[in-house]
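Visitor: How does the following fold in three dimensions:
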Amino acid sequence: MQGLAFCGHDESVTSKNRENFLEILNWYGKRVDNVGSVLNENALKNNQMTSSQIQKDLARACAAETTSYIISEIGDSYFSLLVDESRDKSIKEHMAVIVTFVNKKGQVIERFLGVEHVTDTLASSLKAALEGIFARYSLSISRLRGQGYDGASNMRGHFMV
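Guide: Prediction:
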């Protein structure tokens, strides 16, 4: 992950750098007439649906749709997990989860499944978060064929099938 800022400190029209979401939206609006007219002409200035909360809602919706697609791609295939734990600059612990599987065409597919916030990096916390992922996405632990824990080596031996 690149760690690009999504929302900016100064998102006003006169700002030279409105951060990534608004800059991309503006760029796209200049190239696609329908988007540009909605953004610049038809939307009321106080109802352009570009607030930081709307940006977060859009990002969550995109993530949910993408994850749903990934889960459907996995289907009943065997898969493996790669887990990497880290902490952000505010010292909150995170666990990134990558899933690898072979699709129906015989191609090895690797997908980023998501980032889970965890209270700490104890094996019990990481295991609980992984069990939550399995439950949330209806993944069967009996289909799990491999595990890798980059930066989460304290998981060794704690999540065996």
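Visitor: contacts and neighbour counts: CA atoms only from here.
Guide: Noted.
Visitor: would you list every one of the helices in the protein?
Guide: Secondary structure of the chain by DSSP state H: the helices cover 19-31, 33-37, 52-74, 123-136.
Visitor: of those, which approaches Val97 most closely?
Guide: For the helices of the chain, proximity to Val97 was assessed by Cα to Cα; helix 123-136 is nearest, at 8.7 Å.
Visitor: and the closest one, which residues are buried?
Guide: Buried residues in helix 123-136, counting neighbours by 16 or more other Cα atoms under 10 Å, are found at Ala123, Leu126, Ala129, Leu130, Ile133.
Visitor: Second input sequence below; structure requested for side-by-side comparison:
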Amino acid sequence: MVGGQSGKDAFITEGFDNWILHKQMKLEQSNYEIRLRVTIRSCRFLLKNALPFRGYDETEKEDKEKIFNVTLENAPKNEKLTSPTIQKDIVNCFSKEIIKSICDEIGKDVFGILVDESSDVSKKEQIAIVLRYIDRVGIVNERFIGVVHVLDTSSLTLKVAIDTVFSNNNLTIDQVRGQGYDEASNISGAFNGLKSLILNENSYAHYIHCFAHQLQLVVVGVAKKHDDVEEFFEQLGLVVNVVCGSCKRKDMIR
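Guide: Okay, here's the model as predicted:
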């Protein structure tokens, strides 16, 4: 008597309808949103203050009962919002929103580009990209918009990386009015350097040697010619290496 025992064909014509289950699902969704907001707020605080995401102090400091009841030890055991993977995803979202706001501020106006190449601790080649522009109230801004991993440091590879960053942020080479690099041949080369590849597409993208790098070269050159200065920096380097090799030595020098 399948059809006669129930006044409602819940599983056949109208689908499953259980208000208790729906209520439980809404509660879980609400609790998850609370945990997500707390995680985002914590990530924002750590990023703003340049603090590590992991440390020796994992004490429970949340004093709002509504939040405390669904977070930390009270959260589901399979919750992953505190995992490094999720935290990196949240940080990546912050990064995209910040870069978007910078590029929206530039809009269709012109800007200069500053690029330098460097390898990280894992020995991956990468380039750092900075945009220099004047905002709507006439203030000059320099905004770091990211580090891009590259397979090599040839001028063509660097050009492709910059084109990709521009394309992803609605910017174009035609907007560039200045280039600032060091004197590495793959970047400042007159024929096949990065500056030349950009100038071939936009003749208004004037190249200027990075003044900070020029100043560094001058200081290093002068220091090496002065015996007392050279000896000072040599001894300073030894002290830094010795102190930085031990946490106890760091505490002692403090």
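Visitor: returning to that earlier point: just put the helices of the first structure in JSON lines and tack on distance to Arg145 of the first structure.
Guide: JSON lines is the format used below for those (distance: least, Cα to Cα, whole Å):
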{"stretch": "helix 19-31", "distance to Arg145 of the first structure": "38"}
{"stretch": "helix 33-37", "distance to Arg145 of the first structure": "45"}
{"stretch": "helix 52-74", "distance to Arg145 of the first structure": "13"}
{"stretch": "helix 123-136", "distance to Arg145 of the first structure": "14"}
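Visitor: Nearest to Gly148 of the first structure, out of those helices?
Guide: helix 123-136 (12.6 Å).
Visitor: That closest one against the second structure, how far on average?
Guide: Here helix 123-136 of the first structure is compared with the second structure after superposition; its mean distance to the aligned residues, by mean Cα distance after the TM-score superposition for the first structure, is 0.9 Å.
Visitor: against the second structure, where does that helix fall?
Guide: Taking TM-score structural alignment as the measure, the second structure aligns residues 155-168 with helix 123-136 of the first structure.
Visitor: ok, residues contacting the matching stretch?
Guide: Outside of stretch 155-168 of the second structure, the residues within contact range by Cα atoms under 8 Å, 6 or more residues apart in numbering are 127, 148, 150-151, 172-173, 186-187, 192-194, 197-198.
Visitor: To which residue of the first structure is Val243 of the second structure aligned?
Guide: By TM-score structural alignment, Val243 of the second structure lines up with nothing in the first structure.
Visitor: just checking, Val243 of the second structure touches Arg249?
Guide: Yes - A contact is recorded between Val243 of the second structure and Arg249 when judged using Cα atoms under 8 Å, the distance being 5.2 Å.
Visitor: Quick check on the two: which one has the bigger neighbour count.
Guide: The residue with the greater number of neighbours, taking Val243 of the second structure and Arg249 and applying other Cα atoms under 10 Å, is Val243; the counts read 16 against 12.
Visitor: And the furthest pair within the buried residues of helix 123-136 of the first structure?
Guide: Using Cα to Cα, the pair of these lying farthest apart is Ala123 and Ile133, separated by 15.3 Å.
Visitor: contacting residues around the most centrally placed residue in the first structure?
Guide: The C-alpha lying nearest the average C-alpha coordinate of the first structure belongs to Gly114 (Cα atoms, centre = their mean; 4.4 Å). Taking Cα under 8 Å, 6+ apart, we find Gly114 of the first structure in contact with Thr67, Ala96, Val97, Ile98.
Visitor: One more: Phe111 of the second structure?
Guide: Listed by Cα under 8 Å, 6+ apart, the contact set of Phe111 of the second structure reads Leu131, Arg132, Tyr133, Ile134, Gln175, Val176, Arg177, Gly178.
Visitor: Out of these, which is nearest to Ile20 of the second structure?
Guide: So of the contacts of Phe111 of the second structure, ranked by how close each gets to Ile20 of the second structure (Cα to Cα), first place is Leu131, at 54.8 Å.
Visitor: tally of neighbours for the aligned partner of that closest one in the first structure?
Guide: Structural alignment (TM-score structural alignment) places Leu131 of the second structure against Val99 in the first structure. If you count neighbours by other Cα under 10 Å, Val99 of the first structure ends up with 21.
Visitor: What separation do you get for Val99 of the first structure and His117 of the first structure?
Guide: 17 Å (Cα to Cα, to the nearest Å).
Visitor: ok, now Arg87 of the first structure?
Guide: Plainly put, Arg87 of the first structure is 9 Å away from His117 of the first structure if you go by Cα to Cα.
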